[in-house]
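Colleague: Okay, here's the prediction I keep looking at, along with the sequence it came from:
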Amino acid sequence: MNVNSSPAPRWAVWAAHLTTLVVLPSGLWRIALALGHPAGYTEEGFVPFQSPTAKVYMVALSVVCEALAFLTVGLVRPWGETTPRWIPLIGGRTVRPMAAVIPAALGALALTVLWWNVPWWWTFPHDDMTDTGKLVVGILYQPLILWGPLLGAVTVAYYRRRRPRPTP
């Protein structure tokens, strides 16, 4: 069996890069909270975000989300086909297609389920937020609904491009 290694379709490259951007607004909002800006919360509602633990959590969550979103780019770049040489033990090895497809597909499914209700943000009570804060935070979180579907589409493109083909 031969593994196909054709270039990623242009739409998949755009979608992969867009994935990193849809995660950015909510991450920047959490970092603003960690830096001490109430970012839409009332004075009382902001209290839980002022502890050192909460601040570390919000920054870590933002960094981890952005790093996970960036992994989508690997599905359209050469480092998603061959691990970079600088990575200990596995550097320079070919990535088996299903080793990328299975986690990416599960991630796409999980993200779609996690963020499906974001469009209805404004229908939920947010007593700890100002009216403006509720509006702004809702807008900043709306792009997250695209994360799962974008990852899913790029994953399908990766699979189609890299699936094993019978040797002639």
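Modeller: That came through, no problem.
Colleague: Only C-alpha atoms from now on, for both contacts and neighbour counts.
Modeller: Will do.
Colleague: Tell me which other helices or strands the helix or strand where V113 lies touches.
Modeller: Using DSSP states H and E, V113 falls within helix 97-115. Applying 3 or more CA pairs under 8 Å, 6 or more residues apart in numbering; DSSP states H and E, we find helix 97-115 packed against helix 147-162.
Colleague: about what we covered before: now the angle between helix 147-162 and the helix holding V113, please.
Modeller: 160 degrees (axes from the mean of the first three to the mean of the last three CA atoms, to 10 degrees).
Colleague: Touching helix 97-115 from outside, list them.
Modeller: Contact with helix 97-115 is made by 72, 75, 80-81, 144-152, 155-156, 158-159, 162-163, as judged by CA atoms under 8 Å, 6 or more residues apart in numbering.
Colleague: and R10, how many residues sit next to it?
Modeller: 10 (other CA atoms under 10 Å).
Colleague: how near is it to R77?
Modeller: 12 Å (CA to CA, to the nearest Å).
Colleague: can you pull the contacts of the residue nearest to L146 when sequence neighbours are not counted?
Modeller: Once flanking residues are discounted, L146 sits nearest to V22: 7.1 Å by CA to CA, 6 or more residues apart in numbering. If a contact means CA under 8 Å, 6+ apart, then V22 has 143-144, 146-147 as its contacts.
Colleague: farthest pair in those?
Modeller: Between any two of the contacts of V22, the greatest separation by CA to CA is 7.4 Å, found for P143 and W147.
Colleague: Closest to the centroid, which residue in the protein?
Modeller: A69 (3.1 Å; CA atoms, centre = their mean).
Colleague: Give the buried residues for the helix or strand encompassing it.
Modeller: For A69, the element it lies in under DSSP H and E is helix 52-71. Across helix 52-71, burial judged by 16 or more other CA atoms under 10 Å covers 55, 57-59, 62-63, 65-66, 68-71.
Colleague: then this one, side by side with the first:
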Amino acid sequence: MDIDTRPRPLPTHRPHHHPRTVAAAAAWSAGCAALALWWLVRPGDYVLDDGISPTPSSPLALVEPRPAAAALLVLGLLGVPLAIALGRLRAGDRARGPLLAAGGVVTIVLGVLVPDVQLLSFLGYAMALAGPPVLVVLLAVGARRSPRNLLALAAVGAAITIGVLAGEIGSPTVEMLRGIRGGLERVGPRPLVLAVMLLGGVLFGALILAAARRGAAVGPIAPDPWQRRGRVATWVAAACPLPYVLVRMTWLTPWPLGAPGGVEALDGGIRVFGLLLGLAALGGSVLTVGLISRWGEVFPRWIPGLRGRPVPVAAAVVPAGIVSAVLCAASVSLVMMSLQGSPWLVLLIPAPVWGPALGIAALAYHRRRTAGAPGPASAADPLAAR
């Protein structure tokens, strides 16, 4: 039997269209215009002035409600045709440069200048409260296949027992949870509105990336330079939360760093919650390393029902993308707060570096998994990719 030895064409990049993203961005813009119009009619309902903070924590907090609402109204009205134009943009269009620049301005305004550090705080609180129970359940269910899980569960049980006997866990923890609930009631719907604004920046950012990809030359797929950049960015992103983790761990000692009011103000509930926040940041660091690790592509054997199966790309990219967007949104806010008397804050939470690095790491992971390039899983075990 003859073997066809004729050269075959290499895989090529193909343009991708995202009509759902265009529709979502246009709908978001219309909703933004309607909300801004409501604020102009009823300025008392405006929630982006950060009235709960003694010092401005975002550029938008420096603007009076009516001018800010008017600017958001204009942005929303212009966002509808801009989203449609970006969706139809092709390589060679004369308006390509101005449209991409306009989309970039909208992305920066909504994704960086409007939100503040409050979104990052709420994300950290959610991870601190939900992370430990989820981890314990996974360890307990997977202990049958991986007996090593029993050691981790024993360590968790010992820590809880010591905390209860020392009086750090119990009524102080309940009081701490009540304090969190009271804080949520005080801030009202502001975090939700900030999240909606950030969503607009993410949508327009996605449109810009899609338009840029459509403008790329169609041809053979060359070696992806993003993989080397992605590996470096992953290690940078994984290292960024470590200063915060170390500081939170000192709250368990007689010499707490960065504790408001000093050691006398640290009751059991605050110490426990500080520990949970530190562990949440540490968990984020570990999960970031998964973007370049084998277990980030194939579920470990101790995870029940999923062991040995490929990790869905979205299961890694979507959470990393959300955290990256929230960190980028908090960057300007953290810098402003650092300049207003807390110079250590941006060093403790280096969001201006952490956010972009995590975004690049997630992008490189997505490109590797969707392009079929050899990754950590196939490099470590050729059978793992089958």
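Modeller: Yep, that arrived. Please read these numbers as outputs of a predicted model, since none were measured by experiment.
Colleague: Tell me how the two chains score on TM-score.
Modeller: The TM-score (TM-score structural alignment, normalised by the length of the first structure) is 0.74; 148 aligned residues with a CA RMSD of 2.6 Å.
Colleague: how close does the aligned residue in the second structure for the residue nearest to L146 of the first structure get to V117 of the second structure?
Modeller: V22 of the first structure maps onto C240 in the second structure, with residues paired by TM-score structural alignment. According to CA to CA, C240 of the second structure and V117 of the second structure sit 16 Å apart.
Colleague: And for P191 of the second structure?
Modeller: 10 Å.
Colleague: ok, now G163 of the second structure?
Modeller: 31 Å.
Colleague: Give me the more crowded residue out of those two.
Modeller: V117 (21 against 15).
Colleague: what's the nearest residue to that one if we skip its chain neighbours?
Modeller: A330 (4.3 Å).
Colleague: and what of A280 of the second structure?
Modeller: A128 (5.3 Å).
Colleague: What lines up with the one you found in the first structure?
Modeller: Aligned partner of A128 of the second structure by TM-score structural alignment: none.
Colleague: Tell me how many other residues surround A128 of the second structure.
Modeller: Quick note: A128 of the second structure (other CA under 10 Å) scores 21 neighbours.
Colleague: now T173 of the second structure
Modeller: 19.
Colleague: Surely it is in contact with G269?
Modeller: Yes: counting by CA atoms under 8 Å, G269 is a contact partner of T173 of the second structure at 4.3 Å.
Colleague: one step back: dump the buried residues of helix 52-71 of the first structure to JSON lines, plus distance to P97 of the first structure.
Modeller: What follows is these, written out as JSON lines (distance: CA to CA, whole Å):
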{"residue": "K55", "distance to P97 of the first structure": "38"}
{"residue": "Y57", "distance to P97 of the first structure": "33"}
{"residue": "M58", "distance to P97 of the first structure": "33"}
{"residue": "V59", "distance to P97 of the first structure": "32"}
{"residue": "S62", "distance to P97 of the first structure": "28"}
{"residue": "V63", "distance to P97 of the first structure": "26"}
{"residue": "C65", "distance to P97 of the first structure": "23"}
{"residue": "E66", "distance to P97 of the first structure": "23"}
{"residue": "L68", "distance to P97 of the first structure": "18"}
{"residue": "A69", "distance to P97 of the first structure": "19"}
{"residue": "F70", "distance to P97 of the first structure": "18"}
{"residue": "L71", "distance to P97 of the first structure": "14"}
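Colleague: Now flag whichever of the residues you listed is closest to P125 of the first structure.
Modeller: Nearest member of the buried residues of helix 52-71 of the first structure to P125 of the first structure, counting by CA to CA, is M58, at 21.7 Å.
Colleague: hmm, back to that, how many other residues sit next to the equivalent of the residue nearest to V117 of the second structure over in the first structure?
Modeller: The alignment partner of A330 of the second structure in the first structure, by TM-score structural alignment, is L114. As a burial measure, L114 of the first structure scores 13 neighbours (other CA under 10 Å).
Colleague: what's the answer for W226 of the second structure, then?
Modeller: W226 of the second structure has 17 nearby residues by other CA under 10 Å.
Colleague: Distance from the chain centre to the lengthiest helix in the first structure, please.
Modeller: When every helix of the first structure is counted residue by residue (DSSP state H), the longest turns out to be helix 10-34. Distance, stretch centre to chain centre, for helix 10-34 of the first structure: 7 Å (CA atoms, centre = their mean, to the nearest Å).
Colleague: Mean deviation, that helix versus the second structure?
Modeller: Helix 10-34 of the first structure, aligned to the second structure and superposed, deviates on average by 1.7 Å (mean CA distance after the TM-score superposition for the first structure).
Colleague: And L287 of the second structure? What does it align with in the first structure?
Modeller: L287 of the second structure maps onto L71 in the first structure, by TM-score structural alignment.
Colleague: Likewise for I208 of the second structure?
Modeller: Looks like I208 of the second structure stays unaligned there (TM-score structural alignment).
Colleague: neighbours around I208 of the second structure, how many?
Modeller: With other CA under 10 Å as criterion, I208 of the second structure counts 23.
Colleague: do R186 of the second structure as well
Modeller: 11.
Colleague: what span of the first structure lines up against the helix or strand encompassing it?
Modeller: When secondary structure is defined by DSSP H and E, R186 of the second structure falls within helix 171-187. Under the alignment (TM-score structural alignment), helix 171-187 of the second structure falls on nothing in the first structure.
Colleague: ok, residues contacting that helix?
Modeller: Helix 171-187 of the second structure is contacted from outside by 52, 267-270, 272-273, using CA under 8 Å, 6+ apart.
Colleague: can you pull the buried residues of that helix?
Modeller: 172-173, 176-177.
Colleague: ok, back up a step: pretty sure the residue nearest to A280 of the second structure belongs to a strand, no?
Modeller: No: counting by DSSP: H, G, I helix; E, B strand; the rest coil, A128 of the second structure is not found in a strand; it is helix.
Colleague: In contact with it, which residues are there?
Modeller: So A128 of the second structure contacts 273, 276-277, 279-280 (CA under 8 Å, 6+ apart).
Colleague: Count the residues that sit near the nearest residue to W344 of the second structure once chain neighbours are set aside.
Modeller: Distance criterion CA to CA, 6+ apart; nearest residue to W344 of the second structure, sequence neighbours excluded, is S338 at 6.6 Å. Number of residues near S338 of the second structure (other CA under 10 Å) recorded here: 16.
Colleague: Which helix or strand lies directly C-terminal to the strand or helix carrying S338 of the second structure?
Modeller: Using DSSP H and E, S338 of the second structure sits within helix 313-339. Note on helix 313-339 of the second structure: by DSSP H and E, the next helix or strand toward the C-terminus is helix 345-348.
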